[in-house]
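Enquirer: Sequence plus the predicted model coming up.
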Amino acid sequence: MKFLTPLAVQLAALASMASATVPGFDISHYQATVDFAKAYADGARFVIIKATEGTTYTDPSFSDHYTKATNAGFIRGGYHFAQPASSSGAAQANYFLKHGGGWSADGITLPGMLDLEYAPSGDSCYGLSASAMVSWINDFVNTYHAATTQYPLIYTSTSWWQLCTGNNGSFGSKSPLVIARYASSVGALPNGWSVYTIWQNSDASPWGGDNDIFNGNLAQLQKIARGS
């Protein structure tokens, strides 16, 4: 008999309820004013909020967004924009944990999200080889897990993952996938994941920021927030 890990159980459940979805969105200080009450009334139930970048930047709107999202009844969490060229994965995970990226099993806090995407400077992979990038991600993911008992969500696109990790397949058994693809279908997933947890399908959410779709029902989303 094959015994499934807790994450594998979550992913299998998600796959079995593919027709059930929950709307949400992700934001940063670029969305200075968000009407969380309206978003909740419209049916959105989760929001992911930028907390940190590298080891020197904290988003100035994080605390305000997080408090207002909580008061409006949202399941919410923070995200960290990775800067792999500037410091180690462990250093950035610890900075994230100290500035909004923590987790508690309260049913309303998502594990933190590691945002891995093309470098704003134009150097797609931050000057790292595929093996160095995989090591950096492992450093971040394992540091976060050691501190919280949860693996962080990983946000990326299939194209970035193929280019910058060599399409490494070792993270699908740990971190839930937040896939970025602005199209009518999610398309091919990065190696290692057979199912996605959240699909960012547009950069124009009706409530501000990017539009997200959770691949499951509300009870499953709450389970992830509880860590069970």
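Expert: Everything's here; your move. Numbering: from 1, shown residues only.
Enquirer: For the rest of this, base every contact and every neighbour count on C-alpha atoms.
Expert: Will do.
Enquirer: Report the buried residues of the top helix by length along the chain.
Expert: Ordering each helix of the chain by length in residues (DSSP state H) puts helix 130-148 first. For helix 130-148, burial by neighbour count (16 or more other C-alpha atoms under 10 Å) applies to 130, 133-134, 136-145, 148.
Enquirer: Name the SS class of residue 23, please.
Expert: strand (DSSP: H, G, I helix; E, B strand; the rest coil).
Enquirer: wait, isn't it in contact with residue 214?
Expert: Yes - using C-alpha atoms under 8 Å, residue 23 is in contact with residue 214, at 6.3 Å.
Enquirer: Could you pull out the helices in this structure for me?
Expert: Going by DSSP H, the chain shows helices at 6-16, 36-41, 62-71, 89-98, 130-148, 158-165, 218-226.
Enquirer: for the most centrally placed residue in the chain, what are its contacts?
Expert: Among the residues of the chain, the one closest to the centroid is residue 113, at 3.3 Å (C-alpha atoms, centre = their mean). Residue 113 makes contacts with 77-80, 152-155, as judged by C-alpha atoms under 8 Å, 6 or more residues apart in numbering.
Enquirer: need these in a markdown table with neighbour count and distance to residue 60, can you?
Expert: Shown next, in a markdown table, are those (neighbours: other C-alpha atoms under 10 Å; distance: C-alpha to C-alpha, whole Å):
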| residue | neighbour count | distance to residue 60 |
| --- | --- | --- |
| 77 | 26 | 16 |
| 78 | 28 | 13 |
| 79 | 29 | 13 |
| 80 | 30 | 13 |
| 152 | 26 | 22 |
| 153 | 21 | 22 |
| 154 | 25 | 23 |
| 155 | 24 | 21 |
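Enquirer: ok, structure two:
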Amino acid sequence: MAARINVVIDLSHHRETVDFDAVKGDGIVGVIHKATEGLGFSDKTYAARRDEARRRGLLWGAYHSGVGANGSDQADFFIKTADPDEQTLIVLDYETNPTGPTMTLDQAREFVGRVEEITGRYPGLYSGRLIKEQLGGVTPPDPVLSNCFLWIAQYGGPRPLDVPPTFKTWTLWQYTDGVHGPEPHRVKGVGQCDRNRFNGGLAQLKKLWGVRRKSGAKAR
């Protein structure tokens, strides 16, 4: 296994200013940004930041914050708003909703299935305690969610613990929210922020993102 690289951050409109030149200069390779939530909220900073990040050669991803509503309808709203191309990483943010009904496992399955139907690929699943509580120790693997890569949130320990059996391993690990968890917490051009380790090397990260290697190029 290649080294676990620390080159991905995630952002939303809550981060009011971002300097993508400084972000790239600090060694960040990929940015995953909030696009939508529920059935009607869209992050107004998403499109402009996508263009800014890509002009600087950064990998771009989009996530949807799930709520307790029809999963297929949420997927339609997300895809229409985020407008992902083949090199946009797509993710369902599956966690407890502090302002209303929380998405259920069945609604998450609806979302994942609908995204695959529209795009031809499965999204990643971001979660922490919620997915551990619901799928921890559960076998056999969930027939739908097992198609997703796992982006796990855990702000303690040298590595993610208690990965549900539905997932063979973790792919991304959000190890800090910019305050809690091990260092480093900061990124130039952003400050304290969510940072993520990838369970592999740069070539594997680009493969996850859908970036095709140029003919003759060597993996790193």
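Expert: Sure thing, it's come through. None of these values were measured; they are calculated from a predicted model.
Enquirer: Looking at the contacts of residue 113 of structure 1, spot the one nearest residue 62 of structure 1.
Expert: residue 78 (8.2 Å; C-alpha to C-alpha).
Enquirer: what does the closest one align to in structure 2?
Expert: Aligned counterpart of residue 78 of structure 1 in structure 2: residue 62 (TM-score structural alignment).
Enquirer: pretty sure its match is touching residue 81, no?
Expert: No - between residue 62 of structure 2 and residue 81 there is no contact under C-alpha under 8 Å: 10.0 Å.
Enquirer: Residue 161 of structure 2 pairs with which position in structure 1?
Expert: So, by TM-score structural alignment, residue 161 of structure 2 is matched to residue 187.
Enquirer: I misspoke; the intended subject was residue 39 of structure 2.
Expert: Counting by TM-score structural alignment, the partner of residue 39 of structure 2 is residue 55.
Enquirer: And for residue 194 of structure 2?
Expert: That one, residue 194 of structure 2, aligns with residue 210 by TM-score structural alignment.
Enquirer: Now do the contacts for that match.
Expert: So residue 210 of structure 1 contacts 25-27, 200-204 (C-alpha under 8 Å, 6+ apart).
Enquirer: show me where structure 2 has strands.
Expert: Applying DSSP state E to structure 2 gives strands spanning 8-11, 30-37, 41-42, 59-65, 88-93, 124-127, 150-153, 172-176, 186-187, 191-192, 194-198.
Enquirer: and the second one, what other elements does it pack with?
Expert: If I follow you right, that is strand 30-37 of structure 2. strand 8-11, helix 46-55, strand 59-65, helix 71-82 (3 or more C-alpha pairs under 8 Å, 6 or more residues apart in numbering; DSSP states H and E).
Enquirer: now those as JSON lines including distance to residue 149 of structure 2?
Expert: Output for these, formatted as JSON lines (distance: least, C-alpha to C-alpha, whole Å):
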{"stretch": "strand 8-11", "distance to residue 149 of structure 2": "15"}
{"stretch": "helix 46-55", "distance to residue 149 of structure 2": "22"}
{"stretch": "strand 59-65", "distance to residue 149 of structure 2": "13"}
{"stretch": "helix 71-82", "distance to residue 149 of structure 2": "17"}
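Enquirer: for these, which one ends up most surrounded?
Expert: Highest mean neighbour count of these: strand 59-65, a mean of 24 (counted as mean count of other C-alpha atoms under 10 Å).
Enquirer: so what secondary structure elements neighbour that strand?
Expert: strand 30-37, helix 46-55, strand 88-93.
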